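> Predicted model and sequence follow; I will ask about them next.
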Amino acid sequence: MIIQRYQLYIERTDRTKNMARFYALSIEPNLFGEACLTRRWGRIGTSGQILIHHFEREKDAVVLFLELLRQKRSRGYGTVLQNKPLNR
């Protein structure tokens, strides 16, 4: 059972390289009570790609969530000042 829902939306833009990317992460329960980590990424303005990981324990999903966040931050992704919905 999920105790808390996690959601994150970060972007990386570089006009000199014509780069405008987004990365979204969320942890939510599925119908069976498992934790599902959903990853979405792609060019800003597109629906992008989706990958879903299923975990029996919320802790395992949170560990991957934080690891992916660390990787993206090291590559230059940052939070956006305005709220953006995860579903486009």
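Sure, I can see it.
> only C-alpha atoms for contact and neighbour calcs from this point on.
Noted.
> Just the buried residues of stretch 45-55, please?
54-55 (16 or more other Cα atoms under 10 Å).
> Kindly report the same for stretch 11-21.
Result for stretch 11-21 [16+ other Cα under 10 Å]: buried residues 11-13, 21.
> ok, second structure coming up, stack it against the first:
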Amino acid sequence: MTQFEMFPVEAYMRRIDREKNMYRFYHLQIERTLFGEWCLVRRWGRIGANGQIMRIWFDNISDALAALKNLAKAKGRRGYVV
């Protein structure tokens, strides 16, 4: 068992702007499916709410990690912080 299998890669980001009443979260997590595929799970919404969810499947871990890094970078440019 590799370290990644024991500790999945994830990023929890949030954006808070009290003047605009904006309390948002964005959560990215890579998981391995039962069929050996890699799944990037994206969750977002208002802090304290369930929010929305989207899953994207990949054949290998390197593509999933690249997608996670690109999404985290894009959200960082929009004001989200870890």
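Looks like it arrived, so ask away. Quick caveat, the model's predicted, so the values are computed rather than measured.
> Give me the TM-score for this pair.
The TM-score (TM-score structural alignment, normalised by the length of structure 2) is 0.90; 78 aligned residues with a Cα RMSD of 1.2 Å.
> on that earlier part again, reformat the buried residues of stretch 11-21 of structure 1 as a markdown table; add secondary structure.
Converted to a markdown table, the buried residues of stretch 11-21 of structure 1 look like this (DSSP: H, G, I helix; E, B strand; the rest coil):
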| residue | secondary structure |
| --- | --- |
| Glu11 | strand |
| Arg12 | strand |
| Thr13 | strand |
| Arg21 | strand |
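> Redo those residues as CSV? Include distance to Asp60 of structure 1.
Formatted as CSV, these follow (distance: Cα to Cα, whole Å):
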residue, distance to Asp60 of structure 1
Glu11, 25
Arg12, 26
Thr13, 30
Arg21, 26
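> how about the one helix or strand Leu40 of structure 2 maps to, aligned to which bit of structure 1?
Using DSSP states H and E, Leu40 of structure 2 sits within strand 38-46. Residues 35-43 of structure 1 are where strand 38-46 of structure 2 lands when matched by TM-score structural alignment.
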